[in-house]
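Asks: quick one: sequence and predicted model below, then my questions.
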Amino acid sequence: MSFILGIDLGTSSVKALLVSEGGEIVGDSSQEYPIYSPSPDWAEQDPEQWWESTIRAVRKAVHQSHIKPSQIKAVGLSGQTHGTVLVGKSLLPLRKAIIWMDQRSIAQTRWLQQRIGKRLSRITGLPIATGFMAPSLLWIRKNEPGIWKKIDQFLLPKDYIRLKLTGNLASDVTDAGGTLLLDTGKRKWSPEILQKLEIPASFAPPLYESCQVTGKITKNAAKAIPLKEGTSVSAGGADQIMGAVGNGIVEPGRVACSIGTGGLVVTPMDHPQVAPDKGLHTIPHAIPGKWILMGAILSGGSSLSWFYKQVILGRGKTLRSENSYQSLFREVSPTPAASKGLIFLPYLKGERTPYLDPQARGAFVGLSLQHGRRDLTRAIMEGVVFALRQSLEKFKELGIEITSVTTWGGGAKNKLWRQIQADIFNLPILISPTQEGSAYGAAITAAVSIGIYPTIKEACREWIKIKGEVLPIPENVAVYNKAYLIYRGLYSKLKDDFHGLSEL
């Protein structure tokens, strides 16, 4: 029997998923790695730690599944998008990777907005934001000229894993779609943008569609990781797009929501509909000739993680197990909707959709002596979903009809958070068959790349079966609609104060 390996290089961990030809998960594992913040608002990771963690995750998944490496016929890659990995002629990293959460390039984003803002967004389909590759490259050129002179290629995070597996420098159109350097309609690097930003075209790696083969496992890689030399590696894609594939979001009208480190909502389109003025991203889909419209928030599950680790446990203490989070959720369950009049703004790393404001700051609004830990926890969960509702509202403004939302990621694992999504969105929530949707989607692209299925749509029809449905509770919907109106008005009232505080 043959199997497919999906690898998802996330923000906090890498996940390895082994899947049978029929779509059954037979092995899975994850390995964590740190985020480094050498200066305030910086966020970096070590590409070599990604690779070491990937080796461990794949070894564990293969051991767990009791299959032979020779039975794994293809590998698909997914990864955190927007980040910047720089390699020299030796194909080794020149510095730590600047990842999507990084806020250091505020000056560069302002320069981009002033010089070619509207034209840039029309070509790329993206709003201009910190953490994207283009402003990060501009920051490096200004502040690290020695590094800039040594650059041979830039890569997206998952593409460094591809390099280690195959020895090839390559990327895919979905991940390139988050760099601010891609012509999203043409699905090619934009010569106009590269020229205007004075970024050498030679820095950009070759681009592939998600289901194309980009290389084979090398002899050296096969010595380090339990994969057979010569095994195919597909292009794969950005984690948001692979998550959409892994949840069957391949037809217009389907909408999915993920709460991981950040949070996002996505929907497919037959044509690129560009709306950066609404804070929305237009990115090539993994299906050739299709696109994804996406709204994104920067602090989703990380808001809850911050509260648990920094406030409840205290700085320097470590999370003992996933059960610790579950005990927190159980404690919250009896609390009423809208947390007794308490609202949380999840802008702990600034915000993307709809505000595009790296200087926005988090806040609890409405605190009183009646509020305890469980109320604050629920307010955080609700605040994250309120933020995601703003993206859904932007979809509706573009004429997109939404009848249900498929949920995946960490926010889909918890029954209460699923119910909060149903109540705040006032929509049925469909439960994904796997919460590792991005790794599963990467496995689908790999299965298609070697001909197990002719298309992504056919693979999704065979592999993906919705597990269940959560319906809105009318009483909660009424409460949340009132609270949302207050939530939506808070940013504009606090914006100037956020900016003042960020400059202290």
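Replies: Thanks, I have it.

Asks: hey, let's count contacts and neighbours off CA atoms from now on
Replies: OK.

Asks: please, where are all the helices along the stretch 301-450 of the chain?
Replies: 301-306, 322-332, 373-397, 410-413, 415-425, 437-449 (DSSP state H, counting those that start in this stretch).

Asks: single out the most deeply packed of those.
Replies: Per residue and on average, the most neighbours among those fall to helix 437-449, with a mean of 32 (mean count of other CA atoms under 10 Å).

Asks: check the offset of that one from the chain's centre.
Replies: Between the centre of helix 437-449 and the centre of its chain there are 16 Å (CA atoms, centre = their mean, to the nearest Å).

Asks: name the helices or strands packed onto the very next helix or strand once past that helix?
Replies: Following helix 437-449 in sequence order, the next helix or strand is helix 456-463 (DSSP states H and E). In terms of contacts (3 or more CA pairs under 8 Å, 6 or more residues apart in numbering; DSSP states H and E), helix 456-463 is packed against helix 239-246, helix 437-449.

Asks: give me the residues contacting whatever helix or strand comes next after the shortest one.
Replies: What it means is helix 239-246. Next helix or strand after helix 239-246 toward the C-terminus (DSSP H and E): strand 256-259. Outside strand 256-259, the residues that touch it by CA atoms under 8 Å, 6 or more residues apart in numbering are 244, 247, 249, 263-267, 300-301, 405-412.

Asks: here's the one I want to compare it with:
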Amino acid sequence: MLLLGIDIGTSSVKVCVVDADTQQIVTSAQYPDEESPIISLQPGWAEQSPAMWWEQMQQALKRCHATGTYNPNDIAAIGIAYQMHGLVLVDKDQNLLRNSIIWCDSRAVEIGDKAFDAIGHDKCLSTMLNSPGNFTASKLAWVKANEPEVYAKIDKIMLPGDYIAMKLTGEITTSESALSEGIFFDFKNNSIAKQVTNYYGFDESLFPPVHPVFSSHGTVLQSMAGQLGIPEGIPVAYKAGDQPNNALSLNVLNPGEVAATAGTSGVIYGVSDKLRFDPQSRVNTFAHVNYAHDLQRLGVLLCINGTGSLYRWTKNLFGTTIGYHQMNDEATQVPLGSNGLRILPFGNGAERMLNNKLVGVHLHHIDLNLHTRAHIFRAVQEGIACAFRYGLDIMRENGMNPTVIRAGRSNLFLSRLFTETFVNVTGVPVELYKNDGSAGAALGAGIGAGIFTSPAEAFSNMQRIDVVEPSGSAMEPVYAEWKALLDRELLIN
């Protein structure tokens, strides 16, 4: 029996096929080979076309089929992971009304700030555990205010993964986890947050039916089955945002367990059993994939918008012929501290952990006679690791004190230098696993379809690759100088 996992990322779409008996990947593919474009019509704006995600998913699935390593008719369930917080709008005929305003778009910051003040900080934080901020609710309010002709045609609002599920099944659903990531969920009343819908003037008919994360979100249409070469009638049995899904794929489900990822964005995500919030909403709390009214499992999320995206930008700056492995190798030839070069890695929209400020990327102390591209490669990795430390300290203020962090050996964690720098600047060991977001989505589908009796069974063959322990405090003075530079920029902003 096989499970199909789909991961709708910002840079690409990845699809994998997992053997339910062994929980191992049979094959996987992504599309496109280079990073997907982000449409930025104005500074701070970021959009993508959901039709592009659908096309990319089909192309990635074709690549999987082309390997000939499995029989597509053996696929029994589908799981979907997706970039969080994006706004997708369709009319009553399920036609797209505009591009998706994606997670790193900053146009709604002021709208969210005004809502936070008007509704009341205490009320927002005690019931929704977050400020409306720059999340999906505020993006929808921006459309209502600035594109009334579009808003008038909306039948349903969705997140990116909901759109792919809709294309597969013809059905539109949401979950309490998804509502919480849009700041549409009231944790005290376990309901849609009326304080937000009333303030913004949203009709609750815009929201799809609420289903559990691990459940059927519709079954594959006959027309889609023929088009995609998969069985008709199999369920989409799991949908979750990429960061809760990354945590699931690392078997991070219980209080105190913590996951990290450093892809396009960088995230530390810890599980709590308490309705806890940051007074400044610099880190955010959402319903985890296994949240239930009688079993509170909350995901506390720290996000840095531009981690892998900064490393990709650096790669492109020096020519597309340079590979990431070569960049990592060159970076290791430079001493710790990059001979004084410091980089602030905040160039991908307003940063929640910096109170939604647009700080940008800054290079400090460039010496034209000393610094080479290898220094920049290392300084980028050190700057990103320092940003993780800054965010982790905020999480520590809010009661999240990890003794170990789990991460998949992918993206920046493929770099031994980055992993060691991360460990030494945070002071927390990292366990590396053979992990993949699309594989996590596939296993989530197995749970949702009842193929596995529990998450423990789904991850019984989980493979740990390595453990990296802290090896000293040499990064402390580097971090102290980096933080002083950031503090200066925050005062300017």
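Replies: Sure, I can see it. These numbers come from a predicted model, not from an experiment.

Asks: contacts for stretch 352-362 of the first structure next, please.
Replies: 103, 106, 127-130, 278-280, 295-298, 344-351, 390-391, 495, 498-499, 502.

Asks: of those residues, buried ones?
Replies: When these are checked for burial by 16 or more other CA atoms under 10 Å, the buried set is 103, 106, 127-130, 278-280, 295-298, 344-351, 390-391, 495, 498.

Asks: what's G83 of the first structure aligned with over in the second structure?
Replies: When the second structure is aligned by TM-score structural alignment, G83 of the first structure is paired with G86.

Asks: with F307 of the first structure instead?
Replies: F307 of the first structure maps onto T314 in the second structure, with residues paired by TM-score structural alignment.

Asks: residues contacting that match?
Replies: F377.

Asks: N398 of the second structure versus that one, what's the distance?
Replies: 33 Å (CA to CA, to the nearest Å).

Asks: then V236 of the second structure?
Replies: 36 Å.

Asks: these two: which has the busier surroundings?
Replies: Each of V236 of the second structure and N398 has its neighbours counted (other CA atoms under 10 Å); V236 has more, 30 against 15.

Asks: re the thing from before, isn't the match of G83 of the first structure up against I102?
Replies: Yes - if you go by CA atoms under 8 Å, G86 of the second structure and I102 touch, sitting 4.0 Å apart.

Asks: report how many residues lie close to S37 of the first structure.
Replies: Quick note: S37 of the first structure (other CA under 10 Å) scores 12 neighbours.

Asks: so what's it closest to, chain neighbours aside?
Replies: A43 (5.0 Å; CA to CA, 6 or more residues apart in numbering).

Asks: correct me, but the one you found touches S12?
Replies: No - at 11.7 Å, A43 of the first structure does not count as touching S12 under the criterion of CA under 8 Å.

Asks: neighbour-wise, which of those two wins?
Replies: When A43 of the first structure and S12 are compared on other CA under 10 Å, the one with more neighbours turns out to be A43, at 22 against 18.

Asks: could you pull up the residues touching the more buried one?
Replies: By CA under 8 Å, 6+ apart, the neighbours of A43 of the first structure are 35-37, 98-103.

Asks: that one and K96 of the first structure, how far apart?
Replies: 10 Å.

Asks: likewise for G300 of the first structure?
Replies: G300 of the first structure is 24 Å from K96 of the first structure, by CA to CA.

Asks: look at those two and report which has more neighbours.
Replies: G300 (28 against 16).

Asks: what ranges do the strands span in the stretch 1-150 of the second structure?
Replies: For the stretch 1-150 of the second structure, applying DSSP state E, counting those that start in this stretch gives strands covering 2-8, 13-19, 24-31, 47-48, 75-82, 88-90, 100-101.

Asks: quick one: closest of those strands to H365 of the second structure.
Replies: Nearest of these to H365 of the second structure, taken as CA to CA: strand 47-48 at 33.9 Å.
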